Every structure is written in C-alpha cells, then in structure tokens.
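S.K.: pasting the structure only:
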C-alpha cells in the first residue's frame, strides 16, 4: 500500500490500489506505450527493439514488446493491464522460442523498421549499428559489418519479463518451477496504480524472483556473460595491435571524407588537429594520443571530441570511431576496414608514411 504525507501538517493518507481498467487506461494504447517510452517501468534500462512484433513464420501471434538488455540479451516482454491470465507465461515462453532463432542483424533490422515508422524518419543501418554498440557499452570492442550493422552474438535463450497488475498461483507456481528447476530467466513485475490529487501514481515492483533468489541468479548471469565475453572477437584495438596493423608511435589521420560539410575548419594534412599517435595501450581510454592537444583517448572518444569541436556534435551520441581514422601505410584504408579484413603488418606499403 502507498501512503501520502502532507508536508505542512504531516497528515498521513493511505492510497487504495486500483485496476488500470477502472481508471480508464488500456493495455496497448497506455501500458504498452509507457513501457516503450520509459522502459525503466520494467525495472531496468532496456533498448526497445519493436512492439506488436509479428514476424514469426506460420503464425499470427504478436509479441507485446521485444527489447535488448545491456548484456546483449533479448528480452521478451508480455504485458497485462490488470491480473495476468492463466496463459500469460505460456504465451511468453512461446514468443521466446520464436525469438531464439533471431540474429543480431535481424533485431537491428526490426529496430530500424519500428523506430523509422514511429518517429517518421529513415534510420540508416550505420546509425542503428552505432546505437546498439553504444547501448551494449562496448564501443571499442564491437565492430560493424560492411553494411553498418553491429556485430555481436545473441544466444538462444531470451529472457522473459511478465508485467501485470497482479499474479495468481496459476502463474507464480509454474514460473518459480521453471526458474528453480530449469534456470529459465523469467521476471514477474507487478505494476500497481493509485489515484491521488488528480494524478495516477504507478508503482512497479519485482515479485518474482524474490531478492534472495535474484542475487543468486544475477551472479549466475554474470558468470555466463563473462564466458560469452571471452568467446567474443577481441577488441578492435587488440586485434589491430596483435596483427601489427597498428604499432606504438605511428600516426593515423582523420578521414577527410568524414569531415562534416559544416565543419568550422578545413582538413589540412599539415595540421596536427587531423592526426593522432598510437600508444600501444589497450585500456578503455588510452589507445591513441591526439596530436592537437597531447591528451589520451580511445578511438571512439577521440572521434567524438573531434566532431564536437568541428560542429558541436553531442559527445554522448553513438558512433564507431574506427570508421573515422585512416592508416597511411595501408593506402589510407580506415581502421574499421582493416579490423574487419585479414590484413596484417606484412601488408604495409614499401615506404611508411605515418611516422612523418
């Protein structure tokens, strides 16, 4: 139960829980829209891929919301405005089985289609790929394909989130059994509504698994994520250094073709603003030293800084920095191109030019 306290006199008032249906709210037009616009109502930061998803072969079923969590796992979300009915868990399991066959490129295409239509714009594969890389949180570890899509692995076990006004034993009993006996990753969240002074207050609370079980499951997920991270391709900087495409002390240049048309200065080969020196380090922000200010950055961090100075671009916007820097010793190919190829240091030009 929620309580309201008047600041002036300290009077306490209990607020009675109400069904969303009694307050005139609808499942799709309201609850679903709230979850799309504010995924935190589901208890965590999620990247919403699509809603009313129906790209399942030989079925007309529609998934309420498909999302991605920051560990790079798909999340199947099933919403019920009031009490979850007895088939809610089965619906979600069915949708999870359908989504288990999706690839990273599949979900990015679905994201592009959904958000392009929703925001009445045309997202490019490159902008979508950068959004996914930035959300997963490994901008210098993940790369993009030649088409612009982010390259990462999706496992075959999507998570399930059930969100409803209440849950009966016909849902809680099988969910707990699936969690405890088979390790299925299912979360039940109760979304309660309270009317107070002309506003409706929402309280989102996780009811399954309980806190003690969640701690255990979190540790197990962390172990699985670490195992998955070890199986991923090495970070771009590591791969380029290991293959001796990059060597400590040599210089790379900003791609002239990537300079924005409205930049406040022109590209000039003799200007240190457009050059950076490789450090040989592989931390998160010490891979390259900008010749312009002698400060250390990651390639992505440096690119964001360059574009911010050129056109005031928001430093928080996603991008793949390796696409913006060229290596003079490899016919000025971008570092992204070199990372995604089989190129090694043995393929350098006869006359190195990057250490000028």
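M.R.: Received it, and whenever you're ready, just let me know what you need. All values derive from a computational prediction rather than experimental measurement. Residues are numbered from 1 along each chain as shown.

S.K.: going forward, measure contacts between C-alpha atoms and count neighbours the same way
M.R.: Noted.

S.K.: Spatially nearest residue to the residue most central in space within the chain (excluding sequence neighbours)?
M.R.: In the chain, the residue lying closest to the centroid (Cα atoms, centre = their mean) is residue 135, at 2.9 Å. With sequence-adjacent residues excluded and distances taken as Cα to Cα, 6 or more residues apart in numbering, residue 135 is closest to residue 70, at 6.3 Å.

S.K.: quick one, what contacts the one you found?
M.R.: 45-47, 135-137 (Cα atoms under 8 Å, 6 or more residues apart in numbering).

S.K.: looking at those, which has the most residues close by?
M.R.: Ranked by neighbour count (other Cα atoms under 10 Å), these have residue 46 at the top, with 24 neighbours.

S.K.: Nearest residue to residue 157 in space, please, no chain neighbours.
M.R.: residue 100 (6.0 Å).

S.K.: Same question for residue 204.
M.R.: Nearest non-adjacent residue to residue 204 (Cα to Cα, 6+ apart): residue 191, at 4.5 Å.

S.K.: ditto for residue 172
M.R.: Using Cα to Cα, 6+ apart, the nearest residue to residue 172 is residue 208, at 7.7 Å.

S.K.: residues near the one you found, how many?
M.R.: Residue 208 has 20 nearby residues by other Cα under 10 Å.

S.K.: what separates it from residue 31, distance-wise?
M.R.: 20 Å (Cα to Cα, to the nearest Å).

S.K.: try it against this one:
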C-alpha cells in the first residue's frame, strides 16, 4: 500500500507486517474488529451480510465454533471463517459448519438474537423471513491461501454450485502516525467473475410462493384491532406497500422514511434517517417509550405501535408533524438521549 505525500509530491510505501508480527490475534483481535464493525467490513468487500453471532455452535454434537455467522439479504446463511496466516483446512471447516447449519430451522436462528435484533434482520432481508437458510454460503478470510484450497474452492463452485468466496486481509502501518490499515482483496472468485456469479444468483433467485395471497389474508392474521384497522385504511387509500414482508411504506419528499411491518400483536416501524430530537419526539407520542431505540449505529430508529392512540399519533406525525424536519442519513443528530437509550 502506498501513502500519498502531497507536499513532497511522492508516494511512500507503507510497512506491511503480518498479523502475527503486529501481534494481532485471530480470535481476540481480528474477529472482534470484524464483528464490531461488520457493516463497514462487509461493505468494503462488496457483501451485504447481517451478522447474528460469533463463536456459534453449529451442532450440539460437536465442540467446534463458527467464527462468525451471518445472513445475506437474500436469506442465505453465511459461514465466515477467519485465519491469521493461511490454513489449508480452513475450507473443510467452513464446509462442515455449513452442512450442520443447513439443518437449522427458523427458531435456531431466532434463538441467537434479541427481539430487537430479529426485527432489524427482518427489515434487512429482501425476502420474507420464512425463506431464511434455503441456501448456505462460505466466506473465507485469511492473510493467504494454499493452492490446494483455491483449486478445491473452484471445483466445488463450478461442479456443485457451492457459493464460496475467499478474501485476503493484509495489514499496512504508517510509522509516522502509528495508524494501521487493513486492505481486503477478493481472491476467489476473481473480482470480474465474482460480479458474474452474483448476477447469476440474482437472475435465478426464486423467492418461492407468497405466504399470503393478498392483504385480506394478512389482516386476518392480525389480532391487534387497532393495527388491523390502520393497515386496512392505509392499503385502501393506496399507500405503497410490500405484501411479502407485510410492510407499508410512508414517504417524505419522495424518500421512503418509515416502513411499518405488521405483526400479529403490534406494528414494528423502521425510520430511515434521523432528525433533531427525534428520540424524544417519538417517546412523548407513543405508549411504549422504551421501544423507541436508535439502531444501525444511530442512523435509524426502531418504533413499536400498540394502541389506537399510537397509530393516530404515528399517522399525524409522518404526514404533518415531521414534514418540515431537517434530516440526516449519517446519524449526525445523535445526542445524549441516544447514548442513554443504547445503554439501557
């Protein structure tokens, strides 16, 4: 990796120690860095993965642990295996874990996360949560790869359609500032082939039949009368919606700001973006103020609607009260109230 020196008009090569030389441990350091910064890491390598756990037991019959277990936006489970240096058995581990995870049911995944995180996952998915784990993917991360591992990955991918991705991570350090950088590179498939593989998966993706034939069937499952009436009124009025996920969208200035997800006993709302003092704004309007929480590192809010007054307040807020608010997509309006909410 090269450092740009604009003053001297030169490029300077940074030091590139191994993770071992830099005293970065595999589990205590590398794994924690990725787990705590999963959105940034997976965006960097071109993946959309929602991490649901680390050191996950794939089966009660073994003592092994999956380094990181995630779900991609299409509902496939993603087994992430990390290695400091290289290890030819890394892929064998991941294949074994994927085989065990393939036997999991929906409740096995739900048991790993809190109710709030499960709601976040539901919103993250591009498919209905019922389609979770129809496919399994392997994502390997290491400093390097043995030739036999890469040829084995190619064979499994081409002959049997196993979705395997291999990425290298390499450390670079700036001795002048002490800053450390992690460079991530796709090794298999090569970048151009990876784009083609992703396109093929999207083209042949089959979401399966809808669980509900229409909104009348969805409404018939809702026990909360206030929610049922609210949803019917919005659907009848032509409000934008997504039947597969029982979602109703509310736009502001052309942008989808709120999505209301219908559940059996309540509605779960996801607010995209933040406005000043929005935490207190919602807490003073909704009956379950404890359920108003910042999510996505403060870039969004989660709300819960239970009562008739909740639905009345929500409708007035998104159509009138919030109309002239200044919005931030980056969490710029995060304040003390957010920090308090996240530590409760």
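M.R.: Happy to help now that I have it. Keep in mind that what you see is a predicted model, and the values were worked out from it rather than measured.

S.K.: hmm, back to that, under the alignment, what does the residue nearest to residue 204 of the first structure map to in the second structure?
M.R.: When the second structure is aligned by TM-score structural alignment, residue 191 of the first structure is paired with residue 169.

S.K.: list the contacts for its match?
M.R.: Counting by Cα under 8 Å, 6+ apart, residue 169 of the second structure has contacts 141-144, 182-185.

S.K.: Would you double-check that it falls in a strand?
M.R.: Yes - per DSSP: H, G, I helix; E, B strand; the rest coil, residue 169 of the second structure lies within a strand segment.

S.K.: how about the alignment partner in the second structure of residue 61 of the first structure, secondary structure?
M.R.: Counting by TM-score structural alignment, residue 61 of the first structure lines up with residue 64 in the second structure. Using three-state DSSP, the structure places residue 64 of the second structure in coil.

S.K.: and residue 64 of the second structure, how many neighbours?
M.R.: Neighbours of residue 64 of the second structure (other Cα under 10 Å): 14.

S.K.: For residue 68 of the second structure, see how far away the closest residue to it other than its chain neighbours is.
M.R.: Excluding its sequence neighbours, the residue lying closest to residue 64 of the second structure (Cα to Cα, 6+ apart) is residue 57, at 6.3 Å. When distance is defined by Cα to Cα, residue 57 of the second structure is 10 Å away from residue 68 of the second structure.

S.K.: same deal with residue 179 of the second structure?
M.R.: In terms of Cα to Cα, residue 179 of the second structure sits 26 Å off from residue 68 of the second structure.

S.K.: Residue 230 of the second structure now?
M.R.: 40 Å.

S.K.: Now which residue in the second structure aligns to residue 333 of the first structure?
M.R.: Match for residue 333 of the first structure (TM-score structural alignment): no aligned residue.

S.K.: Not counting sequence-adjacent ones, nearest residue to residue 333 of the first structure?
M.R.: residue 326 is the one closest to residue 333 of the first structure (Cα to Cα, 6+ apart), at 5.2 Å.

S.K.: Correct me if wrong: the one you found contacts residue 337.
M.R.: No - checked against Cα atoms under 8 Å, the pair residue 326 of the first structure and residue 337 is beyond contact range at 9.2 Å.

S.K.: So these two - more neighbours on which side?
M.R.: More neighbours surround residue 326 than the other of residue 326 of the first structure and residue 337, with 24 against 17 (other Cα under 10 Å).
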